[in-house]
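S.K.: Just to be clear, the model below is a prediction. Sequence and coordinates:
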Amino acid sequence: MSAATAVDKGQTGILHRYSDGLVAFEYASGTNPRSKPHSLLFIGGLGDGFFTVRFVADLVVALESTSWSFFSVLLSSSYAGWGLGSLGKDIEEIAKCVQYVRNYKQPQQGELSEVGKVVIMGHSTGSQDVLHYLYSPNPLPRNPQSDSCLQHLLRPVVDGAILQAPVSDREGLRVVLQSGTATDSPAVLAGIYTQLVDIAKRTCSDGGSVDVLLPLSLTSRLGYPADTAISCRRFLSLVSPDSPEHPSEDDLFSSDLTDDRLQETFGMVASRGLLRSKLLVLYSGRDQFAPEWVDKASLLQRWKNATDNNSKEQVWDAKYSGVISEASHSLIGDEEEEPRRDLVARVMAYFRNVEKCS
C-alpha cells in the first residue's frame, strides 16, 4: 500500500490542544509516540490543514521506524484563515506548539534518555513562517504597526528548520497579471489589482486597529479563492506592491530582492540564535507557482550567501539543500514518486545530522 493510500484510508494518532483553540495532530500507528524523543512540526501553506499535502504521508511512513514523531500543526491561519492572518501571529502560535511538544515529550526522558530534538518544517507559505520565526527579533517588537493580536512571546530555540517550496506570492501573482485568466485579460486584471491596492493602502493609512476585508468579487478575479476573506493588511503583505525597494513582511523569497534585503532576513538567522543546527532549503524543480524567469539554483546560492555571510559557522545545509528535480510545488502527481523519494531522503539525512548536534 502506498503512503498516499494509507492516509486516504484514515490515520491513527493523537490530537493535541497545544493552546486555546489550536491543535496539532501527532501521527501514531502502533508505537507509543511518547517513546520517541524527537519531533517534526509541519506547517502548511495557504489553505492547508490536516492531510492536504500529499508528501506528508511519505514522511510519516519513513519516520515510523525512527525516533521521530510527526506533528501536523494547525494555526489560526490554516485552511481559509490565512486571509486574516499574519506571519507574526503564526510564529507566536508555532512557538506555543514548540514549547508544548517539548513539555509533552520531557516526562518520558530520564537521566539516561536521549534529549529530544524539535524541528520545524514549512511548506510553501509555511516556509515564510519558518524563516520569519528564525530571523525576526525575539520577542517581536511592540510598535503602532504591529498586529494587535500579538502577545510578544519569547520564542524557544529549535534544533532544526526546513523550508520546502519557498516561492514568492508576489511573483506568483505577477504571472497571473501578465498572462490573464479564462475570464479576464491582463489589462482588466491590472485594473482590478490597482483598485485593490488603492483600497488597501487607503484603509491601512488610517491607522485603525481594526482591519477591513476586501471585496470577494475583486480578490477572486485575481485567482484567490472565492470563499476566502482577505484583509487589507494581509493582501498588501502578500502582493507587496512597493517591492523590491520596500518589501512587505510576506515578501521573503522573490528573486528580485536586493542582497541588502536578504541580509535582513536570511542573514539574521545565525545572529538571532534560534536555530541549533543548519537550515535545510528544498526548492521544487517544476514548481508551478515559480515564474519561468526564476533561476532556482542561482536564487538558492544567493540565499546561501546571505545566510552564511556573517556567521562564524556554516548555517546553510549545503549538502542536502537544493532543487528537487521534476518536483511540483506540493509533489502531488502520481508520476512524482521519484521526487518524493528524493525529498524524503534529504529530510531523513538531515535528521541524522540534527541528532548529532549538541
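M.R.: On my side now, so go ahead. Numbering: from 1, shown residues only.

S.K.: contacts, neighbours, all on C-alpha from now
M.R.: Will do.

S.K.: A strand includes residue 282, no?
M.R.: Yes. Secondary structure of residue 282 (DSSP: H, G, I helix; E, B strand; the rest coil): part of a strand.

S.K.: Look up how far residue 224 lies from it.
M.R.: 25 Å (C-alpha to C-alpha, to the nearest Å).

S.K.: quick one: which of the two has more around it?
M.R.: residue 282 (20 against 15; other C-alpha atoms under 10 Å).

S.K.: Please name the nearest non-neighbouring residue to that one.
M.R.: residue 164 (4.8 Å; C-alpha to C-alpha, 6 or more residues apart in numbering).

S.K.: Please compare the first structure with the one that follows:
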Amino acid sequence: MGSTTPTHLPSFPGILHQYDPRLIAFEFAGSSGKTASSCKDRHLLLFVGGLGDGLVTVPYVPKLVEPLDKLGWGVIQVHTQSSYIGWGTGSLVRDDEDLHKAVEFFAHLGGSEYNTRKIVLMGHSTGSQNVLYYLSQSSLDNHLAAAIAQASVSDREGCYNTVGIDETHKLLAWVQNEYIDKNLGDDVLPRSKISHVMGDTPISANRFMDLVSVRGRDDFFSTDLTSDDFAKTFGSLKPITGTCKYSQLALFMSEKDEFLSKDVDRGELVRRFQQAIRPQSSNSVFSGVIPGATHNVGNSSEPGALEWLIEHVVEVLRHL
C-alpha cells in the first residue's frame, strides 16, 4: 500500500477558556507570557468569525498575537453556537447572547472590572453583523471600548452573485410559502433545494430568510440599502453602559474581496458606512480598504495586505 505524507499544520499555544457551560474561547499565548487570568489589567481583543468559521480558520488571527502582545493586548477567539455549521440554525440574537456572555466572562477574569480592562470585539465577514448588532440593536449592556468589522459584505448580494437575482427571489418565495407562512420557520430546508446556494450546511427557513431577503434581519451591508436603512444600524449606536461615551467603530473592507461584486467601489462603500455612523465621534479614523486583500486576507492576497491590516488594528487599539 502507498503512503501519504502528513500535512504539517501549525500548533498554537494558549489557554482554552470555558466561558459558558457549553461554549469555549481560545486565548493565544504571546511571548510576554501575560494572560487574561494572570494580569487583571490586560486588555483583550475578542475575535468572532463568519459563516462556517471556527478556531484559526481565518488565517490572520494568529498573526495578530505578537503585535498586540507588545501593545499589552491579548487575542482571544470566541466560539459561539454558530461556529462551524451552527450558523445555519442560529440567529443574530443568539450570537449576541453568546458574545455578551464572553465579554462578561473576560471582563471579570482575574478580578478585573469593566472600567479597568478594555475589551474590543472584532468580527470577520458575517461576524461583522454580530459587531454591528451588538453596538446598535442589542437589548443587552455594551461594555466595548471599540469594535472592528472586517470584510463586512452582504450575504444577500453574495447569493445574487452565485445564482442570480431571479433564482434567489424564487427560492425566497418558495421558503415563504412552504415554511414561513405555515409557521415552520425553525424547520431545516431540504438540501436538494438550497445546497447550490448555501452549501451543505443545514439551514432553517428562518435563517435563510434572515440572510437572503431584502432587509432581512442579517441584511446590514447590501449596497442597495438606503441611508434610512443604515440609520437603523450604523446610525443607532448605543452608549457604553453607565457612561456618556460611545465605542469606537473601525471598518476594514478587503480590496479583492471575492464575495463582493467587482463593480462595487470598495472605498466608496466604506465611506457610505462611515457617513451613516451616529454619533460621529464613534467613527474611527483608521477605517479603510485593505490594499490587495482577499475576503479573509489569506494567502491569495497581494504582498502587504496582511501587514496593512495588522498595522491598522494596532493603531485602533493604541488610540483607545
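M.R.: Received, thanks. Treat the numbers as computed from the prediction; the structure is a model and nothing was measured.

S.K.: Against residue 248 of the first structure, how distant is the residue nearest to residue 282 of the first structure?
M.R.: Residue 164 of the first structure is 21 Å from residue 248 of the first structure, where distance means C-alpha to C-alpha.

S.K.: So between the two, which is more surrounded?
M.R.: Per other C-alpha under 10 Å, whichever of residue 164 of the first structure and residue 248 has more neighbours is residue 164, with 25 against 18.

S.K.: And the more buried one? What does it align with in the second structure?
M.R.: In the second structure, the residue matched to residue 164 of the first structure (TM-score structural alignment) is residue 150.

S.K.: Its match is in contact with residue 251, isn't it?
M.R.: Yes. The criterion here is C-alpha atoms under 8 Å, and residue 150 of the second structure meets it with residue 251 at 6.1 Å.

S.K.: just the strands in the stretch 201-320 of the second structure please.
M.R.: Along the stretch 201-320 of the second structure, counting by DSSP state E, counting those that start in this stretch, strands occupy 248-254, 288-290.

S.K.: nope, the stretch 1-150 of the second structure is what I meant
M.R.: 14-20, 23-28, 43-48, 73-78, 119-124, 146-150.

S.K.: Just want the angle from the longest one to strand 23-28.
M.R.: Put plainly, it is strand 14-20 of the second structure. In terms of direction (axes from the mean of the first three to the mean of the last three C-alpha atoms, to 10 degrees), strand 14-20 of the second structure departs from strand 23-28 by 160 degrees.

S.K.: Next, the mean deviation of strand 14-20 of the second structure compared to the first structure.
M.R.: Once fitted to the first structure, strand 14-20 of the second structure is off its aligned match by 0.7 Å on average (mean C-alpha distance after the TM-score superposition for the first structure).

S.K.: now for residue 62 of the second structure: what does it line up with in the first structure?
M.R.: In the first structure, the residue matched to residue 62 of the second structure (TM-score structural alignment) is residue 57.

S.K.: sorry, back to before: can you say which of the strands of the stretch 201-320 of the second structure is nearest to residue 296 of the second structure?
M.R.: With distances scored as C-alpha to C-alpha, the stretch of those nearest to residue 296 of the second structure is strand 248-254 (7.9 Å).

S.K.: Can you check which part of the first structure that closest one sits on?
M.R.: Strand 248-254 of the second structure maps onto residues 278-284 of the first structure, going by TM-score structural alignment.

S.K.: Give me the contact list for the matching stretch.
M.R.: Residues outside stretch 278-284 of the first structure that contact it (C-alpha atoms under 8 Å, 6 or more residues apart in numbering) are 160-166, 296, 314-317, 320-329, 343, 350, 354.

S.K.: Check the gap between the match of residue 62 of the second structure and residue 63 of the first structure for me.
M.R.: Residue 57 of the first structure is 10 Å from residue 63 of the first structure, by C-alpha to C-alpha.

S.K.: Helices of the first structure, start to end?
M.R.: Here the first structure has its helices, by DSSP state H, at 3-8, 55-63, 87-105, 125-135, 169-179, 186-205, 216-219, 232-239, 259-264, 269-272, 296-309, 337-356.

S.K.: Reformat these into a markdown table and put distance to residue 18 of the first structure and mean neighbour count next to each item.
M.R.: Listed next are those as a markdown table, based on distance: least, C-alpha to C-alpha, whole Å; neighbours: other C-alpha atoms under 10 Å:
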| stretch | distance to residue 18 of the first structure | mean neighbour count |
| --- | --- | --- |
| helix 3-8 | 23 | 14 |
| helix 55-63 | 20 | 20 |
| helix 87-105 | 6 | 20 |
| helix 125-135 | 18 | 26 |
| helix 169-179 | 29 | 18 |
| helix 186-205 | 32 | 16 |
| helix 216-219 | 32 | 15 |
| helix 232-239 | 25 | 22 |
| helix 259-264 | 31 | 16 |
| helix 269-272 | 25 | 20 |
| helix 296-309 | 31 | 18 |
| helix 337-356 | 24 | 17 |
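
S.K.: could these go into a markdown table alongside distance to residue 79 of the first structure?
M.R.: Listed next are the helices of the first structure as a markdown table, based on distance: least, C-alpha to C-alpha, whole Å:
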| stretch | distance to residue 79 of the first structure |
| --- | --- |
| helix 3-8 | 19 |
| helix 55-63 | 16 |
| helix 87-105 | 13 |
| helix 125-135 | 12 |
| helix 169-179 | 17 |
| helix 186-205 | 23 |
| helix 216-219 | 17 |
| helix 232-239 | 15 |
| helix 259-264 | 29 |
| helix 269-272 | 28 |
| helix 296-309 | 28 |
| helix 337-356 | 24 |
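
S.K.: For residue 43 of the first structure, find the nearest of the ones you listed.
M.R.: helix 125-135 (5.1 Å).

S.K.: For the closest one, give me the average deviation versus the second structure.
M.R.: Looks like 0.4 Å for helix 125-135 of the first structure (mean C-alpha distance after the TM-score superposition for the first structure).

S.K.: So for the first structure, the centremost residue is which one?
M.R.: residue 126 (1.4 Å; C-alpha atoms, centre = their mean).

S.K.: correct me, but that one touches residue 45?
M.R.: Yes. Counting by C-alpha under 8 Å, residue 45 is a contact partner of residue 126 of the first structure at 4.7 Å.
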